[in-house]
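> Give the three-dimensional model of this entry:
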Amino acid sequence: MSPLHTHLGFFLLLLFSLHNPSCSAAVNDTLAAGQVLAVGEKLVSRNGKFALGFYKPALPEGIASKYGNITSPGWYLAIWFNKIPVCTTVWVANRERPITDLEIKLTQLKFSQNGSSLAIIINRATESTVWSRQIANRTAQAKTSMNTRAILLDSGNLVIESIPDVYLWQSFDEPTDLALPGAKFGWNKVTGLHRTGISKKNLIDPGLGPYSVQLNERGIILWRRDPYMEYWTWSSVQLTNMLIPLLNSLLEMNAQTKGFLTPNYTNNNEEEYFMYHSSDESSSSFVSIDMSGQLKLSIWSQANQSWQEVYAQPPDPCTPFATCGPFSVCNGNSDLFCDCMESFSQKSPQDWELKDRTAGCFRNTPLDCPSNRSSTDMFHTITRVALPANPEKIEDATTQSKCAESCLSNCSCNAYAYKDSTCFVWHSELLNVKLHDSIESLSEDTLYLRLAAKDMPATTKNKQKPVVVAVTAASIAGFGLLMLMLFFLIWRNKFKCCGVTLHHNQGSSGIIAFRYTDLSHATKNFSEKLGSGGFGSVFKGVLRDSTTIAVKRLDGSHQGEKQFRAETLGWRHLWEGILVGF
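As a prediction, this is how the structure comes out:
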């Protein structure tokens, strides 16, 4: 047989063995000191639930791609669910250094003879190291023990031990983008160890993505790595008093999680961590920070043969900073929540298909920047949006027309806004533009996007009169709705219907209308404030049946009841059953 056919057969064998988790020859869960794990071999936990080996990411079968059979450019040492047909990794060793196709046939996972290191090496002769972990601070007994070994536990945790249940190193201390039941997610106050989750780059690249999560001295923090921007936090006090009780209530309310998932929070002198347990060993679940920047709880559905996302935090997919990339708009009410701005196109459509939108969008037509005449560029109006990050204030532009002129006079200016008699312009990429979605994005600002004249939508050219008419009509309609709403509130108070529903306290949707006095009692007169946001403050409460709830109370008069209800209904949209009442 020719060398070409030999190599082709070898790679076909690798692909067959590594991309079919249910197909396995080796059932051993242990790698002893001095042993190696070659490509095509794998460790399997005793319960058969998890496997460790080398794999090359690919799109799951059944997911069509208009770009053909897209595969990852590299190979990785990983742990994955062994009995689930959709290849799902739970830990990856060499995220920052993939192994090439030319290197993979010479690659091994080697556990040193003295049990002091675990490493991925290429070429036995040179032993070029791709990834390694040195076992530091070993006890005298561990150094002389002949029983030092690496074991893949039933929990999916890869550990190195020489004394039973005393771990010298464990993969649970170095999470990738997710945590399994039984894994501690937090920090050690004595050693300074911080466990940080980092999202994947895309569906076929487990490399370091744009978002991170950590539980540290300040609590749980979610942030974008570049540019650095924190966008969601829960303090330790909130974790103790609110998040864990609320999670317990939510998990009990959902049929997919009721009775077998239990969250737990520990904070003592030595460590602080979050953990959750599963009472059903046959079930599969994980909590991950996904590529959009949300924390998600996913559970495997045997009936659907797919992962079901049953909980997300923050609930609005537009909350993570710049989740759609530059020159894009995020709409939390849309399934495909990211879209390019008017007359912009996706910079890399293939990356978008793989859920990597960091490159965002680019202009279809360059701006007109002449040196000897005025620019012919025009402005496209985007209403009811949260303005982009990092604006520059122009003090001299005291009117909207002067603000527009200031932007047009500078070729690097991409957009402007005139808000509260102040001019703002943007000279760099437009990041974090979010449409009003009644979930968490409630801004009513207007952004004027600079476009080449040929790219302006036909309906927006010469539209000054229609704008005036539309605004006037909208104002009249808004005033009428406000009067109708006030009339309804007066009528409701007159007939004392504020605390009861018109249909025996509960509608067909299952949402209860509480009396104000009942909510005041449940929250101890609104004494335990958990936070603020979206025109209201959130308080902890406990109902008479001991159900822990979060009560959001409208603050002041700057938001109408219509908006307030729209926001709370947004919670119900994200998790059916999370909204108990109003």
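> CA atoms for contacts and neighbours, from now on please.
Will do.
> pretty sure residue 159 is touching residue 166, no?
No: between residue 159 and residue 166 there is no contact under Cα atoms under 8 Å: 9.3 Å.
> Which one's more surrounded, the two?
Taking neighbours as other Cα atoms under 10 Å, residue 159 and residue 166 compare with residue 159 leading, 20 against 11.
> so the more buried one is in which element?
Assigned by DSSP states H and E, residue 159 belongs to strand 158-163.
> now swap in residue 439 and tell me
Residue 439 belongs to no helix or strand, assigned by DSSP H and E.
> residue contacts, it?
Contacts for residue 439 (Cα atoms under 8 Å, 6 or more residues apart in numbering) come out as 315-316, 332, 566-571.
> for the protein, what's the longest helix?
helix 464-494 (DSSP state H).
> Would you do the same for the sequence below? I want to compare the two.
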Amino acid sequence: MFLFFLFLLLPHFTLSNTIILSQNKTLLSQNQTFQLGLFNLEQQNQLQPRYYLSIRFTSLPSPNIIWVANRNKPISSLTGSALQLTPTGQLLLTQNDTVLWQTKNTLDESPLPQLNLLENGNLVLETKNGVVLWQSFDEPTDTWLPGMNLTRVHNLLSWRTLTNPDNGFYSLRLKPPNYGEFELVFNGTVSYWDTGKWTGGAFTGVPEMTVPIYRFDFEDAYSPMASFGFSERALENGVRPPTMFRVEPFGQMRQYTWSSQAGSWNMFWSRPESICSVKGVCGRFGVCVGDVLRVCECVKGFVAVDGGGWSSGDYSGGCWRGEKVCDNGDGFEDFGVVRFGFENVSSFRAKSRSLCERGCLNSCDCVGLSFDEKSGFCRNFLGSLFDFQNLTALESGGGNGNVLYVRVPGNVSEGKIKGWNGKVLSGVVIGCVLFLVLVLGVVAVTLVVLAKRKRLKKENGLEEDGFVPVLNLKVFSYKELQLATRGFSEKLGHGGFGTVFQGELSDSTVVAVKRLERPGGGEKEFRAEVSTIGNIQHVNLVRLRGFCSENAHRLLVYEYMPNGALSAYLRKEGPCLSWDVRLRVAIGTAKGIAYLHEECRSCIIHCDIKPENILLDSDFTAKVSDFGLAKLIGRDFSRVLATRRGTLGYVAPEWISGVEITTKADVYSYGMTLLELVGGRRNVEAPPSSGDRKSDCETGDKWFFPPWAAQLIIDDNVAAVVDKKLGNVYNIEEAKRVALVAVWCIQDDEAMRPTMSMVVKMLEGLVEVALPPPPKLLQALVTGESFRGVKVDSSNAVSTAGSSSFCDNMEVSVADSESCIGEVFSPPDGIVNVR
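You can find the predicted model right below:
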């Protein structure tokens, strides 16, 4: 009887199943945004393919996989593999009748439910009446999409590596016990970052998380629960760029937004900001270096436990020193001040570090030590060390307060001397005899070699004290550059840092040679700063090719920009840039400055952002020049910034007030430049036509453009500001966005100005740009009114409003819509003085 019933059931499983997918067949969403199929996620390893039932963006590049079903049970071959739907409403992923993944039974009766892939990326099994029986949004993997709710039971779990979707070590979950914020967790237990509390509209720790987040709160019989989701916000013309959050295999949470203009994913933000702050990212005895191509390395003398894993980005296996764990010949590697985790520690006092080391060497479990010479406090670390982060190298200081010495094998130890024996002593004696015999010859040869080396050092720009400039810079002699520039005869431009000349090298390469006028420090300091500048490379930064430091001559050799400086295109008689080029220049310049501020090893504040320092290559790609020179010439700011006498120009208010200068000073200067780019005119020039203003000063008067433009932009009259040479051939929505960003950048309070990385996102349309308040200081300069109780200095003379003699004689005149009133004192160094 049992076999009879079993026979009746078998066709129900084998013959009545509906095959949804097999081999290369796929299921598309209605508008073909998403695609469900059996995809090989390890394209580089064709010998051992691994297929997964996955949902991905159809036409977007990686990262595009948003959901994986069989993440821990890959399919080795498409032959005999299929996604089936049983009569009981159960999805089965099978390979040769072996079930690799399945959902629960959802029906006890027909008709069969339908499987649909929605436009939001959700795979839904539903009845014909629209009742959802199962959906992929209830079983998320590592990606959070709009419309998906994350709850106490619905967490995100990272992939093992970038190409291996096996369960990783990092998860994003609602933080217990109140579940009112998210946290990142290592190995399911150790929390190392959280979003901060929910304020009703945002998380306190992630102000960049600007997508519309919504929260549900309810209680069950056991504990309160919260559910967070986010929805897409329609942008211009109803276009919704794809947006998603991902927990990366290396433990960071990132938000990605698709940029149609760039044709790639834009990483909007990531947390923790430093990958070295992620718990367990490099495993035991692994050192986090944080480079893009090399996140981790092993402690000296150790090797990776899983070499293949390390090559694919999985560093979790950590490092080990080999089979021989304990050796009397071990030594200690000075690791600097570090932050690290440890399992056990033995503490005691010792009179010297050698006694502290002896205590560690006496125990095979001891893997490292620290010793405080002042207190004599010794700590021996037992077991394993992990989460290394060298704070000394990062110039952060702190850590545990002492230098860490890691126990390493004797063959890599520095300074660990083994005991002497007879054989060693005999060898030393023989060596000494041979040395005495050959000493005269060796001395002679050494003198010759040293003389030659000294000559080569001088030719290659090496200092006798061991300073080595960057390898990609050429050291020129003054005579070479004098010949290349034909005696410095063809002048390209002049600025606060020096004069630029066009030159042609011996290999016919055209270059721009900048002759610095006031370099600070000596030759060693100059070479050190030039070395730093030479190592900075970005598509939107002018490349330094070489330098000259000979006697009192200090010159820099740059790549030549055939289309010159942006300033040449902001003159009435100058050529006109199309709107598309202007937008590319605005975004490219912002990216270059953002790189200096946020992506270099040391933050670089430019201090002199203006159109003259924004150069255009043959494709009109914007490249920022003169970065790093403020420090190179000794930060003589009062003279450097006075590049155009009588011009308010680009100087942020904090320069005037004397407070500490931050990167926001560059943001202000960039905003001023952006206004010029939109308006196609300089900040200080002849006034606009009478149609724009009711009255003007007489001919020859100068007019300050930014306050007038800022007010029109805030009043939604951007068309009046846009360069008239463009006519109507420009995108008005893009122009409004760029103009609003400019006004945000020139806010009086530097805290209100966006960072340059945020400026890039605003310009690319990834962030909505709100209406900014009017900059009060600029208005004060126009009207002559006080600003925060500070009166604009009128030291030159008190004039009568609208007086023609005043307009003729003052060095900077700014006028409002009624008349030419107010004045700004311009002292001899050209800096605006507001007291």
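> Output the contacting helices and strands for the strand holding residue 159 of structure 1.
strand 149-152, strand 166-170 (3 or more Cα pairs under 8 Å, 6 or more residues apart in numbering; DSSP states H and E).
> what's next to that strand, contact-wise?
For strand 158-163 of structure 1, contacts defined as Cα under 8 Å, 6+ apart pick out 142, 145-153, 167-172.
> That strand vs structure 2 - mean distance after superposition?
Compared with structure 2 after fitting, strand 158-163 of structure 1 has a mean deviation of 1.9 Å; criterion: mean Cα distance after the TM-score superposition for structure 1.
> in that strand, what counts as buried?
By neighbour count with 16 or more other Cα atoms under 10 Å, strand 158-163 of structure 1 contains the buried residues 158-162.
> of all those, which comes closest to residue 505 of structure 1?
Within those, distances to residue 505 of structure 1 taken as Cα to Cα reach their minimum at residue 158, with 52.6 Å.
> what about the residue lying closest to residue 35 of structure 2 once chain neighbours are set aside, how many neighbours?
Distances taken as Cα to Cα, 6 or more residues apart in numbering place residue 28 nearest to residue 35 of structure 2, at 4.6 Å, with adjacent residues excluded. By other Cα under 10 Å, 21 other residues sit near residue 28 of structure 2.
> Is it correct that residue 28 of structure 2 is in contact with residue 34?
Yes: shown here, residue 28 of structure 2 and residue 34 form a contact pair, counting by Cα under 8 Å, at 5.9 Å.
> shared neighbours, the two?
With Cα under 8 Å, 6+ apart, residue 28 of structure 2 and residue 34 have common neighbours residue 117.
> Return the list of helices and strands in contact with the longest strand seen in structure 2.
Longest strand of structure 2, by residue count under DSSP state E: strand 331-349. Judged by 3+ Cα pairs under 8 Å, 6+ apart, strand 331-349 of structure 2 is in contact with strand 377-390, strand 403-408.
> In a markdown table, list the ones you listed along with distance to residue 343 of structure 2 and mean neighbour count.
A markdown table is the format used below for these (distance: least, Cα to Cα, whole Å; neighbours: other Cα atoms under 10 Å):
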| stretch | distance to residue 343 of structure 2 | mean neighbour count |
| --- | --- | --- |
| strand 377-390 | 6 | 22 |
| strand 403-408 | 15 | 23 |
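> Format these as TSV; extra columns: distance to residue 305 of structure 2.
Output for these, formatted as TSV (distance: least, Cα to Cα, whole Å):
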stretch	distance to residue 305 of structure 2
strand 377-390	14
strand 403-408	16
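> Which one of these lies nearest to residue 339 of structure 2?
Residue 339 of structure 2 sits nearest to strand 377-390 of all these, at 5.3 Å, using Cα to Cα.
> hmm, who's touching that closest one?
So strand 377-390 of structure 2 is in contact with 276, 279-289, 335-350, 353, 356, 359-360, 365-372, going by Cα under 8 Å, 6+ apart.
> Show me how to select, in PyMOL, the buried members of those.
Buried residues among the contacts of strand 377-390 of structure 2 (16+ other Cα under 10 Å), as a PyMOL selection:
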select buried, resi 276+279+280+281+282+283+284+285+286+287+288+289+335+336+337+338+339+340+341+350+353+356+359+360+365+366+367+368+369+370+371+372
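> Spatially, what comes nearest to the equivalent of residue 110 of structure 1 over in structure 2 if we skip its sequence neighbours?
Alignment note: residue 110 of structure 1 maps to residue 84 in structure 2; criterion TM-score structural alignment. In this structure, residue 84 of structure 2 finds its nearest non-sequential neighbour in residue 19, 4.4 Å apart by Cα to Cα, 6+ apart.
> so how many other residues sit close to that neighbour?
Residue 19 of structure 2: 14 neighbours (other Cα under 10 Å).
> again, but for residue 284 of structure 1
Residue 284 of structure 1 has 19 nearby residues by other Cα under 10 Å.
> Tell me where structure 1 has helices.
Applying DSSP H to structure 1 gives helices spanning 3-18, 101-104, 140-144, 236-238, 244-253, 349-353, 400-408, 464-494, 516-522, 561-574.
> Export the ones you listed as a markdown table, with columns for distance to residue 213 of structure 1.
Formatted as a markdown table, the helices of structure 1 follow (distance: least, Cα to Cα, whole Å):
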| stretch | distance to residue 213 of structure 1 |
| --- | --- |
| helix 3-18 | 30 |
| helix 101-104 | 32 |
| helix 140-144 | 34 |
| helix 236-238 | 15 |
| helix 244-253 | 17 |
| helix 349-353 | 23 |
| helix 400-408 | 38 |
| helix 464-494 | 42 |
| helix 516-522 | 32 |
| helix 561-574 | 21 |
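> what comes up buried for stretch 295-312 of structure 1?
Applying 16+ other Cα under 10 Å to stretch 295-312 of structure 1 flags 295-300, 307, 310-312 as buried.
> Identify the farthest-apart pair in these.
295 and 300 (16.6 Å).
> still on that earlier bit, can I assume the residue nearest to residue 84 of structure 2 is in contact with residue 82?
Yes: the pair residue 19 of structure 2 / residue 82 is scored as a contact, 6.6 Å apart, by Cα under 8 Å.
> okay, now residue 280 of structure 1: neighbour count?
10.
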